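J.: what's the 3D shape of this:
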Amino acid sequence: MKRFGIDINWQVIFCLLLSLAIVTGCTVQAAGPGTQERKDATVNFELLKAPYPAFVDDVAKSMKQKGGSKVIHKNGHTYVVIALGQRPSAGYSVIIDNVQHSDGKLVITYEEKKPQGMAASVITYPVTVVKMTKTDLPVKVKSKK
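T.: Model (predicted):
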């Protein structure tokens, strides 16, 4: 179609705008300057944001497809990696609801946040990492559901 003497290809313009919408819809915004500190029931912890330390990143990548949780004790800290596994779109995330001592264990309760409204149709692998001072207590990770 010609408009104002310029040959306009609307399909190309539509594809560019769609690509721009998808790219800007898939950005991640950190909750603060790298980490978020919280204190629940005398348990101090941080939620780490990527990039993770190499040993944590290796574990997170190994859990990418299937999901689950893994506890790592290293350098005087305990790291708990929680992965949801493969999800069909953007907008999924792991929300830590509570970290507390209970019956001689450290219990981490999380919730799967699902996308609200429209979300980019890309496969994602939501993961979060909880970092705290090293503990010898058994760590139990459970979904809030």
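
J.: CA atoms for contacts and neighbours, from now on please.
T.: OK.

J.: How many neighbouring residues does residue 140 have?
T.: Residue 140 sits with 16 neighbouring residues when counted by other Cα atoms under 10 Å.

J.: where along the protein do the strands fall?
T.: For the chain, strands defined by DSSP state E occupy the ranges 2-3, 6-7, 35-40, 43-48, 68-74, 77-83, 93-102, 105-113, 127-133, 139-143.

J.: for the second one, packing partners?
T.: Based on contacts counted as 3 or more Cα pairs under 8 Å, 6 or more residues apart in numbering; DSSP states H and E, there is no element that strand 6-7 packs against.

J.: Alongside the first, I'd like the structure of this one:
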Amino acid sequence: MRSILLLLSVVFMILAGCGNNASESENESSGGEKMKEKIAFETVEMQNAPKDIQATVQQKWLEKSTFTVPSDEDLYIIITRGEMPTGGYSVHIESIEKIDEELVVSYYYTDPKKDDMVTQAITKPIVIAKVDMTNARVNFKEIQKSAP
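T.: A predicted model of the protein is given here:
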């Protein structure tokens, strides 16, 4: 009976050891680091965007928002700032990166300086970026950019 228990203990330790080695090798192969890849994008002016994109943007550009709209074989990434009291306000996309299975859109806002000459009209700052169609989840990340 004692030899059977000893044999079962040895088998259990061997099996448990194999399981641990498999998960360790998976972690080592991934290195615990996320796969990052810069994604090329094209900035599109509102008047040059497809009509379906223009229609969607016109419904949302009065408020601050981030969203995506698929159109044909492209995905449009849109960031609106909402209505601003004058010119000089803008939105910029710093980068789009694929990190594992998601796209991370890093963007920032700029405001006019106190002494800047600006248009005295209500403006609606917006940026539209076009990327190849993807099923990846899109996350928006506002970053702080220091003034030059």
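
J.: Out of the strands of structure 1, which is closest to residue 13 of structure 1?
T.: Taking Cα to Cα as the criterion, strand 6-7 is the member of the strands of structure 1 that comes nearest to residue 13 of structure 1, at 12.0 Å.

J.: Would you check the span in structure 2 matched by that closest one?
T.: On structure 2, no counterpart of strand 6-7 of structure 1 exists by TM-score structural alignment.

J.: quick revisit: now the strands of structure 1 in CSV, with distance to residue 20 of structure 1?
T.: Output for the strands of structure 1, formatted as CSV (distance: least, Cα to Cα, whole Å):
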stretch, distance to residue 20 of structure 1
strand 2-3, 24
strand 6-7, 22
strand 35-40, 29
strand 43-48, 29
strand 68-74, 33
strand 77-83, 28
strand 93-102, 23
strand 105-113, 25
strand 127-133, 25
strand 139-143, 35
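
J.: So in structure 2, which helix runs the longest?
T.: Longest among the helix segments of structure 2 by residue count, using DSSP state H, is helix 2-30.

J.: so how far is it off the chain centroid?
T.: Taking Cα atoms, centre = their mean, to the nearest Å, one finds the center of helix 2-30 of structure 2 at 40 Å from the center of the full chain.

J.: Ok, stretch 116-135 of structure 1 next?
T.: Relative to its parent chain, stretch 116-135 of structure 1 has a centroid offset of 1 Å by Cα atoms, centre = their mean.

J.: Buried residues in it, which are they?
T.: Along stretch 116-135 of structure 1, these residues count as buried under the neighbour rule (16 or more other Cα atoms under 10 Å): 119-120, 124-133.
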